[in-house]
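Participant: Sequence isn't available, so here's the structure alone:
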């Protein structure tokens, strides 16, 4: 059974009653963390260790002597069960469930209604890491890595932002303008002053920068065309990631994976502009209109496309439109499907023995088939990477064969290339349409045609092995 997906939350417990059940070392650690948060801590246990007893004598915590009783939970905000008695811990969890009080049972995720995360403390900046109780050691390992990555000066930088928050909001009412100002504060020379311990100089520099920013005109909007790659978020470029985290509005294709979208700013406006073969819910003119509307309103827009904007992504048309309307733009390339799908299927697009060239082809419908140079496409010793609807497979293969390409030529279909659900089907050109139907291959899928396709039978490395491997071209495989 997999661990439940948790909703992350930071609880404000100052002066609020919290119960810790247990009187040993584990309970002591939990009490110490709660005291740092300012909680009104009660400890319930028959006996206490020396440290806890001293905290009781000093008036830092209140002791409820005895064995757990459900009424201990009547007025608390949350509770932690930290005893060595499994039955007592289960009783605390059951009583909390009945009273709708969140309970953490130490080292027992199944009984817990909340988890205590591993934290990296740069207060007031705090980073919490949780595995939902599935792998607490892994969460601690992640914490160790973050401790080395996050400079201790972040605490001072966060306090600087806290001191100036009201004044910044008052001078820069526009949210996007305010966000861009703070990004410059956190990444520029003001942050350098904080890191060097020059807090007074940082305050003075921030005040001067705020005066300049408030006097400036509202910034003009812009559009960044970002290639999202085929789906694996690890294939998104660093520049693409930066653009997603700076965007006010993200216009994304249907095929952009959820994992990639999860990397973007959570408070950005996401607009799906669904476009796929036979289902254009948003027309290209509609996409142009959305880019123009948001950019003219001063927003930073990311036009996020699967693969690469300039490989069958109509990026050129969008740039022409933006230029004609005086909108500033930038292009961040992405890894196109041909490169990623072939690589994740273990199929080299070029090979000294089999293919000295690659052709990228789109063939979504009959009209696009009629415009292709079939004689050139049918030539041997080249690889065809075909971006197409699966429904056109039979017609595409038939035309290639009619113009001289052998029916026995290896062919591969890569469905959901680079994603966890990737599937690869390998067969012959004259049989690939039947195999696609037999295995219910669906879009997005890329067709690879050429001798190199056979190599996927033994060079595959990602996901499950191919669903069907060739038998009539052992030389290539």
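Facilitator: On my side now, so go ahead. Keep in mind it's a predicted model, so treat the numbers as computed, not measured. Residues are numbered from 1 along each chain as shown.

Participant: alpha carbons only for contacts and neighbour counts from here, please
Facilitator: Noted.

Participant: For the stretch 101-250 of the chain, just list every one of the strands.
Facilitator: Using DSSP state E, counting those that start in this stretch, the strands of the stretch 101-250 of the chain run over 102-105, 118-122, 125-129, 222-227, 249-252.

Participant: Mind putting those strands into JSON lines with distance to residue 457 and mean neighbour count?
Facilitator: Output for the strands of the stretch 101-250 of the chain, formatted as JSON lines (distance: least, C-alpha to C-alpha, whole Å; neighbours: other C-alpha atoms under 10 Å):
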{"stretch": "strand 102-105", "distance to residue 457": "50", "mean neighbour count": "24"}
{"stretch": "strand 118-122", "distance to residue 457": "44", "mean neighbour count": "18"}
{"stretch": "strand 125-129", "distance to residue 457": "40", "mean neighbour count": "15"}
{"stretch": "strand 222-227", "distance to residue 457": "29", "mean neighbour count": "26"}
{"stretch": "strand 249-252", "distance to residue 457": "34", "mean neighbour count": "23"}
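
Participant: Nearest to residue 327, out of those?
Facilitator: For residue 327, the closest of the strands of the stretch 101-250 of the chain is strand 222-227, at 6.0 Å, according to C-alpha to C-alpha.

Participant: got another, please set it beside the one above:
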């Protein structure tokens, strides 16, 4: 595993000075960054080519002196000539950390891409290797953070004494602050100038809950098909709030690790032919955890409401009087459609799509599927890899044309996905050497409109194409 060559910290500069050596545009860029802090910013140069007006910095039209480095916190050197070398020597003598612009080997520290929501700050650093990438990452994070984040952070700080007095338990206090900083009602109240009143109202509700012994909750969360960047923002927030993460076997570790570090992880791995936990045991587990006052993230592959047995868990929670909510996820069939640009509904071709599980399908269901496919609907079959040939043969026996297009995606939504294309007749020949992993089988004429790895036409025999 690659290790960081720098240790990320927030450096205290209050009451101290930040020195900038140079008068060009590089120096100006560092000055604009430095004035975001409360430090005194001093700029040294014989000539100021850039316009520093309006920044509130102190300009010194001379070379640096050793005494200038007294009480300096940081030094930025944008002059790469003799004056820069002089300043670097003084900084070394004074023990002040140096950043020489675009000269990583002369840097004691690197300037990260910074997201400023004072008092909240987020820094993204590439250790000087890829500053453009760091800025792109910053832009993505900026897009999901509320501009009111800083105001909410200041509100949280102002509530510390009241919270300490009202909530005696550390877990209860943490839950209050989590609710405070994620509540849309608090954000709206901050906008309207009523932030403190809403924060106090929320505190009262949490104090009442603590007095009653604490109320647990279960969130049934869809983890999507496996790629962590397909997880929803709501799912990420719930994982960060959860005390316990109860997860299925197919949920990748990268998604589970999005939870809090101190959250308990419980695997209830259920795979074909091996169930470490029965469904009844899982139901009992999540009810027990919630009754203990814990916030439970029940993390399921795909979408909880699509072949995720969420209905049984919801019934158990309702019976026990446990609060719950559902966080949707990208179900595997939709990920497979996206992987192959397959329009499962297509005007004048397919007026609808049916998702079904191939395992356990009886004769009546197969006859119904054949009728639906003949009428133009697209079938999306889950859990049918081991019986694909049998299903295809049964569909043929119920009248489905052997030339009906088929597309199969194994490990949909993941980097290791594998695609197959062909016809129902070819699939019935049982010649597919399937890759490991769950599969989605699409059947219907809309499949032919998908992007099946440069196949100009549906191949006469099904084959692996990617």
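Facilitator: Structure's in. What do you need? Bear in mind that the values here come from a model prediction, so they are computed numbers and not experimental data.

Participant: Drop the TM-score for these two in here.
Facilitator: Remark: TM-score between the superposed chains equals 0.71 [TM-score structural alignment, normalised by the length of structure 2]; 432 aligned residues with a C-alpha RMSD of 5.0 Å.

Participant: Can you lay out the strands of the stretch 101-250 of structure 1 as TSV showing distance to residue 381 of structure 1?
Facilitator: As requested, the strands of the stretch 101-250 of structure 1 are exported to TSV (distance: least, C-alpha to C-alpha, whole Å):
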stretch	distance to residue 381 of structure 1
strand 102-105	64
strand 118-122	56
strand 125-129	52
strand 222-227	30
strand 249-252	37
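
Participant: number of nearby residues for the equivalent of residue 161 of structure 1 over in structure 2?
Facilitator: Mapped onto structure 2 by TM-score structural alignment, residue 161 of structure 1 lines up with residue 156. When neighbours are defined as other C-alpha atoms under 10 Å, residue 156 of structure 2 has 19 of them.

Participant: In contact with residue 156 of structure 2, which residues are there?
Facilitator: By C-alpha atoms under 8 Å, 6 or more residues apart in numbering, the contact set of residue 156 of structure 2 is 177, 180, 181.

Participant: where's the second one relative to residue 219 of structure 2, distance?
Facilitator: With the distance defined as C-alpha to C-alpha, to the nearest Å, residue 180 of structure 2 ends up 19 Å from residue 219 of structure 2.

Participant: And the last one, by the same measure?
Facilitator: From residue 181 of structure 2 across to residue 219 of structure 2, the span is 19 Å (C-alpha to C-alpha).

Participant: hmm, back to that, quick one: mark the members of the contacts of residue 156 of structure 2 that sit in helices.
Facilitator: Using DSSP state H, the members of the contacts of residue 156 of structure 2 that fall in helices are 177, 180, 181.

Participant: Can you show me the helices along the stretch 301-450 of structure 2?
Facilitator: Along the stretch 301-450 of structure 2, the stretches classed as helices by DSSP state H, counting those that start in this stretch are 310-320, 332-339, 363-375, 388-397, 424-427.

Participant: just the stretch 101-250 of structure 2 next, same as before
Facilitator: Using DSSP H, counting those that start in this stretch, helices in the stretch 101-250 of structure 2 cover 131-144, 149-158, 160-166, 170-182, 184-191, 195-211, 233-241.

Participant: who does the fourth one touch, helix- and strand-wise?
Facilitator: Counting contacts by 3 or more C-alpha pairs under 8 Å, 6 or more residues apart in numbering; DSSP states H and E, helix 170-182 of structure 2 is packed against helix 149-158, helix 195-211.

Participant: same deal with the longest one?
Facilitator: For helix 195-211 of structure 2, the contact count by 3+ C-alpha pairs under 8 Å, 6+ apart identifies helix 149-158, helix 160-166, helix 170-182, helix 184-191 as packing neighbours.

Participant: cool, and the third one?
Facilitator: Counting contacts by 3+ C-alpha pairs under 8 Å, 6+ apart, helix 160-166 of structure 2 packs against helix 195-211.

Participant: If you rank the ones in helices among the contacts of residue 156 of structure 2 by neighbours, which is first?
Facilitator: residue 180 (23 neighbours).

Participant: closest to residue 269 of structure 1 out of the strands of the stretch 101-250 of structure 1?
Facilitator: Comparing the strands of the stretch 101-250 of structure 1 by C-alpha to C-alpha, strand 249-252 comes nearest, at 4.6 Å.

Participant: Next one: the equivalent of residue 227 of structure 1 over in structure 2 from residue 264 of structure 2, what distance?
Facilitator: Using TM-score structural alignment as the criterion, residue 227 of structure 1 maps onto residue 222 of structure 2. As defined by C-alpha to C-alpha, residue 222 of structure 2 lies at a distance of 18 Å from residue 264 of structure 2.
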